[in-house]
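Student: sequence and computational prediction follow.
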Amino acid sequence: MKLATMKSNTNAKMVMVLILNLSLVFPYCYCYHHNHADSIVSLPGQPPHIDFQHFSGYVTLDNNNQKALFYYFVESITDPSSKPLVLWLNGGPGCSSLGVGAFSENGPFTPNEEFLIQNEYSWNREANMLYLETPVGVGFSYSKGSSSYMTMNDEATARDNVVFLQGWFNKFPQYRNRDLFLTGESYAGHYVPQLAKLMIEMNRKNKIFNLKGIALGNPVLEYATDFNSRAEFFWSHGLISDSTFNMFTKVCNYSRYVSEYYRDSVSPLCSKVMGQVSKETSKFVDKYDVTLDVCISSVLSQSKVISPRTKIEQRASERIDVCVDDKVTNYLNRRDVQDALHAKLVGIRKWGVCSDILDYDMLNVELPTLPIVGSLVKAGVRVLIYSGDQDSVIPLTGSRRLVQKLATQLGLNTTVPYRVWFGGQQVYITVNKLLL
């Protein structure tokens, strides 16, 4: 199972709520590797004359169980020798950083029928981007022992991810000492802090990772605060009635419903409340950006809205095809595409945006990671938390409350007052910066 409501719309208007000293200093190190075993010659439908190299393949985690994680690596368009290495993780848990992050959000291409279109907002314009399908059972990542899919949780995921990075650096040693940033969205609010914590612990014995910072988009940091802010969001945007809002806050809030659901003990009361919320919010509203359209063909195939069973929902922006997830699925299931990516299907018949075989311990969602973020700040790791203001899944309001809670606990001082940030003549975001 996966908490499919944990994908956030990072392409919507952004609101940065916490920035901790994001200045970057990059070491010089670069090697040309056109003949690298994982080098991608060309993806089907790829635009001609792209000005960067990209790679994909596997890193084996456990030779006994033959566990392997699949990655897609895109070097920076400009001066990759001086740009940092950024690891991107999507949430779910159980959803693909390849399909969601790389091919529909911040990667170099998005599919359009038979062709790939270059993304003018791709993050590899500023960094070397590494997309990881994690944990095993997600996307092209696999284990030949199916028991691995039955015992996956936050701790095991962090452990596998750190083993992956060690193996990946063996493939790309020129990046071993590069400034490293861990990023992601939604349930990556668990993945990223826990991975960063493990890295710091390992560095105390022998410095292995040049970890500089983390960035979290609409992250799950404290599930009660994050989830229960949905009611306020729905009501303030006119998506639910006053009476339903009162029920959703006083009778059965969303964190209670999720807690009951994953214990197979949903009460009739919570079932009634959630049924009414689902009815009023409608499956035809994009929960990741409530101002935009949805892909009708995908929505009609969903069984419920705002349910832990809901598959990853459609994310869109004014400049991105609202049916991009469908097109990504079709594209990544083409044999010629899989061959170009050096990918294989192990234990599955087709690639999926979110895993159908992974049995993740969903009670881990109740584990707060905000204290871990605080410990990272104390350890000198730079932290950026940003939130899309039209995302109803992990709303801005919850993230802002948690950031202020953390700032109070750590005694952070505001160095940049709350203000707008312009892109040309357009207001892009509002921003606030705090420092120890």
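Tutor: Right, received. Where do you want to start? These figures come from a predicted structure and were not determined experimentally. Residues are numbered from 1 along each chain as shown.
Student: drop to CA atoms for contacts and neighbour counts, all remaining ones
Tutor: Will do.
Student: gap between Glu280 and Gln390?
Tutor: Going from Glu280 to Gln390 by CA to CA, to the nearest Å gives 18 Å.
Student: can you tell me the closest non-neighbouring residue to the most centrally placed residue in the chain?
Tutor: Geometric centre of the chain, nearest residue: Asn90, 2.5 Å, by CA atoms, centre = their mean. Spatial nearest neighbour of Asn90, chain neighbours left out: Ser97 (4.8 Å); criterion: CA to CA, 6 or more residues apart in numbering.
Student: quick one: neighbours of that neighbour, just the number.
Tutor: Residues contacting Ser97 under the criterion other CA atoms under 10 Å number 31.
Student: my read: it touches Leu130, true?
Tutor: No - using CA atoms under 8 Å as the test, Ser97 is too far from Leu130 to be in contact (9.4 Å).
Student: just the strands from the protein, written as ranges.
Tutor: In the chain, the strands defined using DSSP state E lie at 14-19, 54-62, 67-74, 85-89, 109-112, 115-118, 128-133, 142-143, 180-185, 211-217, 382-388, 413-423, 426-435.
Student: other SSEs contacting the second one?
Tutor: Think strand 54-62. In this structure, strand 54-62 makes packing contacts with strand 67-74, helix 154-171, judged by 3 or more CA pairs under 8 Å, 6 or more residues apart in numbering; DSSP states H and E.
Student: how about the ones you listed in a markdown table, adding mean neighbour count?
Tutor: A markdown table is the format used below for these (neighbours: other CA atoms under 10 Å):
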| stretch | mean neighbour count |
| --- | --- |
| strand 67-74 | 24 |
| helix 154-171 | 18 |
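Student: in JSON lines, list the ones you listed along with distance to Leu18.
Tutor: Shown next, in JSON lines, are the helices and strands packed on strand 54-62 (distance: least, CA to CA, whole Å):
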{"stretch": "strand 67-74", "distance to Leu18": "27"}
{"stretch": "helix 154-171", "distance to Leu18": "24"}
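Student: do you know which of the ones you listed lies nearest Arg400?
Tutor: helix 154-171 (24.0 Å; CA to CA).
Student: so how far is Glu133 from Leu116?
Tutor: Distance from Leu116 to Glu133, by CA to CA: 21 Å.
Student: and the comparison structure, right after this:
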Amino acid sequence: MAPHNRTSLLLGFLVLWVLCAESSSSSPKAAQESDKIGYLPGQPSAPLLTHFSGYITVNQSHGRALFYWFFEAQSHPSTKPLVLWLNGGPGCSSIGYGAAAELGPLRVKRNGVGLNFNKYSWNKEANLLFVESPVGVGFSYTNTSSDLTTLDDKFVAQDTYIFLVNWLERFPQFKGHDFFIAGESYAGHYVPQLAEVVFDRNRDRGIYPRINLKGFIVGNPETNDYYDYKGLLEYAWSHAVISDQQYEKAKEVCNFTQENWSDKCNEAMSIVFSKYEEIDIYNIYGPRCLLNGSSSATGIRGGVLDLAITNKERTYAYRRMKRIPGGYDPCYSPYSEQYFNRIDVQKAFHANIRAPGSTVNWKTCSDPVFRTYKYTTFSLLPVYEKLIKGGLKIWIYSGDADGRVPVIGSRYCIEALKLPLKSPWRSWFHNHQVGGRIVEYHGLTFVTVRGAGHLVPLNKPSEALALIHSFLSGEELPAQR
């Protein structure tokens, strides 16, 4: 037997073993009932929501489990697609950001005192599944500390795939639904690589369960280090963040094709990032958080750093995607942390099962994951090429006020794919105004969202809902006012 086939077979047996161990503990109906949320503290009484949360084991021997929050679609859940949302970081919570700040139906109120209903939630269009990934993020955990020292893109893709297989065993009524993966930021790595794992294993039908994957959509995604950082530098200059002299100096000393930047490049890029300390790099026209001690007021994570750390550490930190929310309230992180660290919230959320009566120290972003994550993938473009040929529906969208993964870099990435043009660049409209621009290639669609930053569903919720409706339904974004 060929080595590749032996590896696939062994991985298949591993998935099936974990699946059986997970499903044998209780019936799907009983497990769903156990995970069903009756009421979260501060939850609005209307409209009525059906939602669940809990843990899915992904590695029984290591005691590794991922935490999820799932919302059925507001109407016709039995026929609507299933969308899995992932946030990036690495190390940031899809519950703290995607679910509770951006596209979920329940958003944390100012000062963390309760929840508001989000009338632009994506569960108007789909059944929404959020997972805190990788282990070490949010409520997700491992009993094997060495797991936290081996985290990389491959590790995350394997764990998330096993999570998905086991989650569908717990919720078998969604197995046949059209399935899409979505995410933003460093999930620009997670989403295509998870899609590739699902795509490959769907072809090994005798070993792996079939998942009805139809495509994926990513927002302001980190995709290719060279184009992303070339775009970051050009965006800072073209949007008057840095001077001509600073731009020319960085262009002269930086070679972004290299994984490790030179000392001169690090020094030049330190100046670029220092200018972003004055504003919000994730939404350059939005306000900056001024709360003392908040994660978005204490400097740019992945930006300006202590010069005493090593060149390698400094380079990795630049490449990381620490999340700072921009938009309506740039001080969101401390509010969400206040809410999700309440004992009554964690109890209602089924998040304190490891130590009943006590709280888990929940953070919007995990510093240990942020600092130890291994960056092993320079470019996702080969994965795009493979999945485009495989016929998946693929969209990239970009808030055009984001300085961290700017629209310029994403355009460079797409141009590098050299796809045939299907429909030329044009404006799309929303509420009688230009919502952004769209260009269609054979195999990929690129959409910009005018005035949005890094967190498009937070900054432009109505436009984001129109965007996901178009992606899922196939209806074109309006070409006229």
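Tutor: Yes, it's here. Keep in mind that this is a model prediction, so the values were computed, not measured.
Student: got a list of what the aligned residue in the first structure for Thr57 of the second structure touches?
Tutor: Aligned by TM-score structural alignment, Thr57 of the second structure pairs with Thr60 of the first structure. Listed by CA atoms under 8 Å, 6 or more residues apart in numbering, the contact partners of Thr60 of the first structure are 66-69, 164, 167.
Student: and of these, the nearest to Met202 of the first structure?
Tutor: Met202 of the first structure has its nearest neighbour among the contacts of Thr60 of the first structure in Phe164, at 14.2 Å by CA to CA.
Student: so His54 of the first structure touches Val74, yeah?
Tutor: Yes - at 4.4 Å, His54 of the first structure counts as touching Val74 under the criterion of CA under 8 Å.
Student: I figured Tyr161 of the second structure hits Gln193, correct?
Tutor: No - using CA under 8 Å, Tyr161 of the second structure makes no contact with Gln193, being 10.0 Å away.
Student: number of residues surrounding Gly219 of the second structure?
Tutor: Using other CA under 10 Å, Gly219 of the second structure is surrounded by 27 other residues.
Student: how near is it to Asn87 of the second structure?
Tutor: 10 Å.
Student: what does Gly136 of the second structure give?
Tutor: The gap separating Gly136 of the second structure from Asn87 of the second structure is 14 Å, by CA to CA.
Student: next one: Tyr282 of the second structure
Tutor: Taking CA to CA, one finds Tyr282 of the second structure at 14 Å from Asn87 of the second structure.
Student: with Ile343 of the second structure instead?
Tutor: Distance from Ile343 of the second structure to Asn87 of the second structure, by CA to CA: 25 Å.
Student: one more: Gly327 of the second structure?
Tutor: In terms of CA to CA, Gly327 of the second structure sits 17 Å off from Asn87 of the second structure.
Student: now swap in Glu22 of the second structure and tell me
Tutor: According to CA to CA, Glu22 of the second structure and Asn87 of the second structure sit 25 Å apart.
Student: one more: Arg354 of the second structure?
Tutor: Arg354 of the second structure is 24 Å from Asn87 of the second structure, by CA to CA.
Student: how about the helices in the first structure?
Tutor: Using DSSP state H, the helices of the first structure run over 103-104, 147-150, 154-171, 188-205, 223-236, 242-246, 254-261, 268-281, 296-299, 324-332, 335-340, 370-378, 396-410.
Student: with the second structure overlaid, how far apart is the fourth one on average?
Tutor: What that stands for is helix 188-205 of the first structure. Taking mean CA distance after the TM-score superposition for the first structure, the mean distance separating helix 188-205 of the first structure from the aligned residues in the second structure is 1.1 Å.
Student: name the helices or strands packed onto that helix?
Tutor: Packing partners of helix 188-205 of the first structure (3+ CA pairs under 8 Å, 6+ apart): strand 85-89, helix 154-171, strand 180-185, strand 211-217, helix 370-378.
Student: dump these to a markdown table, plus distance to Ser122 of the first structure.
Tutor: A markdown table is the format used below for those (distance: least, CA to CA, whole Å):
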| stretch | distance to Ser122 of the first structure |
| --- | --- |
| strand 85-89 | 13 |
| helix 154-171 | 22 |
| strand 180-185 | 14 |
| strand 211-217 | 16 |
| helix 370-378 | 27 |
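Student: so which of the ones you listed gets nearest Thr408 of the first structure?
Tutor: Evaluated with CA to CA, those place helix 370-378 nearest to Thr408 of the first structure, the distance being 10.7 Å.
Student: equivalent range in the second structure for the closest one?
Tutor: Residues 381-389 of the second structure are where helix 370-378 of the first structure lands, counting by TM-score structural alignment.
Student: give the buried residues for the matching stretch.
Tutor: For stretch 381-389 of the second structure, burial by neighbour count (16 or more other CA atoms under 10 Å) applies to 381, 384, 387-388.
Student: name the residues of stretch 109-129 of the second structure that come out as buried.
Tutor: Buried positions in stretch 109-129 of the second structure, judged by neighbour count with 16+ other CA under 10 Å: 109-110, 112, 114-115, 117-129.
Student: need the overlap of contacts for Gly219 and Asn87 of the second structure.
Tutor: Counting by CA under 8 Å, 6+ apart, the common neighbours of Gly219 of the second structure and Asn87 are 183-185.
Student: how about Leu69 of the first structure, what's its match in the second structure?
Tutor: Match for Leu69 of the first structure (TM-score structural alignment): Leu66.
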